[in-house]
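J.: sequence unavailable; structure follows:
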C-alpha cells in the first residue's frame, strides 16, 4: 500500500526547510527549488503542500510568529495577575524577566526564530501582505508585554505609564535581540541589560 503522508507534518518539514535556508543564506535565497532541495522533496511536492511561493512565505512567517507567541503565553500564564504566588517583588521581577527572555536569542531555537523573523520584518517594509502579518504579531506581543508589565506594576505599587513603558520595553527587546543575533557572544549581556531595565522599573524597597 502507498505510504500515507501526514499533510501537517510534511508542511512543518517544509517550513523548517525555509527557516534553514533563511538562517544560512538569507531570505533572497528562498526559492521553491532551494526549499525543495533543503527538504529533500520535489518542487511539485512543495507546491502541493504549501501552494504558491507567496503562500510559502506567509505560512512560514505565521509559523514562526505562532511558535514565539506560544512560548510567551506558556511562560506568562501563571504571572499575568498579581496573585499570591508572586507577590514578592523580587520573584515577580524574576518571573517577568523569564517571560521576556523568550524574545531574546539565548538558545539555538530562539536564535533561528529571531533571525528568520528579522528577515521577514525587513521584507515587510515594502511588502503589504507581510507587513500585515508582522503588525499582527507585533501588536499581540506588545499586548502580552503590557499585561505582564501591568501585573508587575500592580504588585510593586508602581504608578508609571504602562503604555509608554510597554513600548519602551518592546523597543529595547527588539534592539537587544538584533544585537545578539549580530554578535552571539553578547547574548548574556543582552539578558543583563534586560535585568537592569526591569530593576529600574521595579526596584526592591
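T.: All right, it came through fine. These numbers were taken from a predicted model, which means no experiment stands behind them. Numbers count the residues shown, from 1 in each chain.
J.: hey, let's count contacts and neighbours off CA atoms from now on
T.: Will do.
J.: how near is residue 129 to residue 122?
T.: 13 Å (CA to CA, to the nearest Å).
J.: helices of the protein, start to end?
T.: In the chain, the segments counted as helices under DSSP state H are 7-25, 32-39, 43-50, 53-76, 89-100, 108-124, 128-156, 162-182, 187-201.
J.: which residue is the nearest non-sequential neighbour of residue 65?
T.: For residue 65, ignoring the flanking residues on the chain, the nearest one in space by CA to CA, 6 or more residues apart in numbering is residue 137 at 6.3 Å.
J.: next up, a second structure to put side by side with the first:
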C-alpha cells in the first residue's frame, strides 16, 4: 500500500487546524497566521499546501461536511431509518452547544461572500433532506413525494434551529420539544 504523500498529510493537518481555529476563534478570528500557528507551520507553508484563505475554507468545509465523500449528508454514514436520523438530529452530541456549532456558523458566515463555499454547504444540507425524504417515503409509502420532501425539510430545519439556539439556551428543555415537534410532522403523514 502506498504511503500518503507529504503534501496530502500537510493539507490534512492544515484543514484540521483550520476547523479547530474556527471552532475556537470564529471565522473572523481564523486568520492564516492563527491557522498556521495551530498547524505548527509557517504562513508560507499553509499557502503553499492549500492556497489562499478562500481555498482553505472550501477545503475545510469539504472535509467537515463530506469527510471525503461527495454527495453525503450531515447524517452519519449508515443512517437507515427515520428513527436513527431523529436519534442523531436530536441526540446529545448533535444538539450540544460547542465548537462544532461555531464551525458551522463560521462556514455559513464565510459563504455569504463565497458562492463556491455556499454551494458546498447547500449541497450537504440538500443531501440530508434527500436522504431523510427517502427514509420517510419507505416508512410512509402512502405519502406523496412532495409531502415526504417537505416533512424532511421541516425536520432538518427544526433540528438546526434547536442546535443553534442550544448555544444560548438550555438544550435540555429545547431538544425534547424540538424532537416532539418533528415527530408530530411525521405523524401527520399518511
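T.: Perfect, thanks for sending it. On a predicted model such as this, the values are computed, not experimentally measured, just so you know.
J.: about what we covered before: adding mean neighbour count, write the helices of the first structure out as CSV.
T.: Converted to CSV, those look like this (neighbours: other CA atoms under 10 Å):
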stretch, mean neighbour count
helix 7-25, 18
helix 32-39, 18
helix 43-50, 17
helix 53-76, 17
helix 89-100, 19
helix 108-124, 18
helix 128-156, 18
helix 162-182, 17
helix 187-201, 16
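J.: so who does residue 86 of the second structure touch?
T.: residue 179 (CA atoms under 8 Å, 6 or more residues apart in numbering).
J.: how about it, what's its match in the first structure?
T.: Aligning on TM-score structural alignment places residue 86 of the second structure opposite residue 97 in the first structure.
J.: hang on, the earlier thing: map the residue nearest to residue 65 of the first structure across to the second structure for me.
T.: Residue 137 of the first structure maps onto residue 124 in the second structure, by TM-score structural alignment.
J.: isn't its match up against residue 75?
T.: No: using CA atoms under 8 Å, residue 124 of the second structure and residue 75 do not qualify as a contacting pair, with a distance of 9.5 Å.
J.: closest to the centroid, which residue in the first structure?
T.: residue 68 (3.8 Å; CA atoms, centre = their mean).
J.: identify the residues contacting that one.
T.: 102-103, 113.
J.: looking at those residues, spot the one nearest residue 40 of the first structure.
T.: residue 113 (21.5 Å; CA to CA).
J.: quick one: residue 32 of the first structure from residue 17 of the first structure, how far?
T.: Taking CA to CA, one finds residue 32 of the first structure at 11 Å from residue 17 of the first structure.
J.: and for residue 186 of the first structure?
T.: Applying CA to CA, the value for residue 186 of the first structure to residue 17 of the first structure is 27 Å.
J.: next one: residue 93 of the first structure
T.: 37 Å.
J.: how far does stretch 130-149 of the second structure sit from the chain's center?
T.: 22 Å (CA atoms, centre = their mean, to the nearest Å).
J.: other residues contacting it?
T.: For stretch 130-149 of the second structure, the external contacting residues (CA under 8 Å, 6+ apart) are 73, 80-82, 85, 129, 150-152, 189-190.
J.: for residue 173 of the second structure, what is the corresponding residue in the first structure?
T.: Under the alignment defined by TM-score structural alignment, residue 173 of the second structure corresponds to residue 189 in the first structure.
J.: how close does its match get to residue 117 of the first structure?
T.: 21 Å.
J.: same check on residue 110 of the first structure?
T.: Noted for residue 110 of the first structure: a distance of 10 Å to residue 117 of the first structure, by CA to CA.
J.: and residue 24 of the first structure, by the same measure?
T.: Taking CA to CA, one finds residue 24 of the first structure at 14 Å from residue 117 of the first structure.
J.: same check on residue 139 of the first structure?
T.: Applying CA to CA, the value for residue 139 of the first structure to residue 117 of the first structure is 15 Å.
J.: now swap in residue 51 of the first structure and tell me
T.: In terms of CA to CA, residue 51 of the first structure sits 21 Å off from residue 117 of the first structure.
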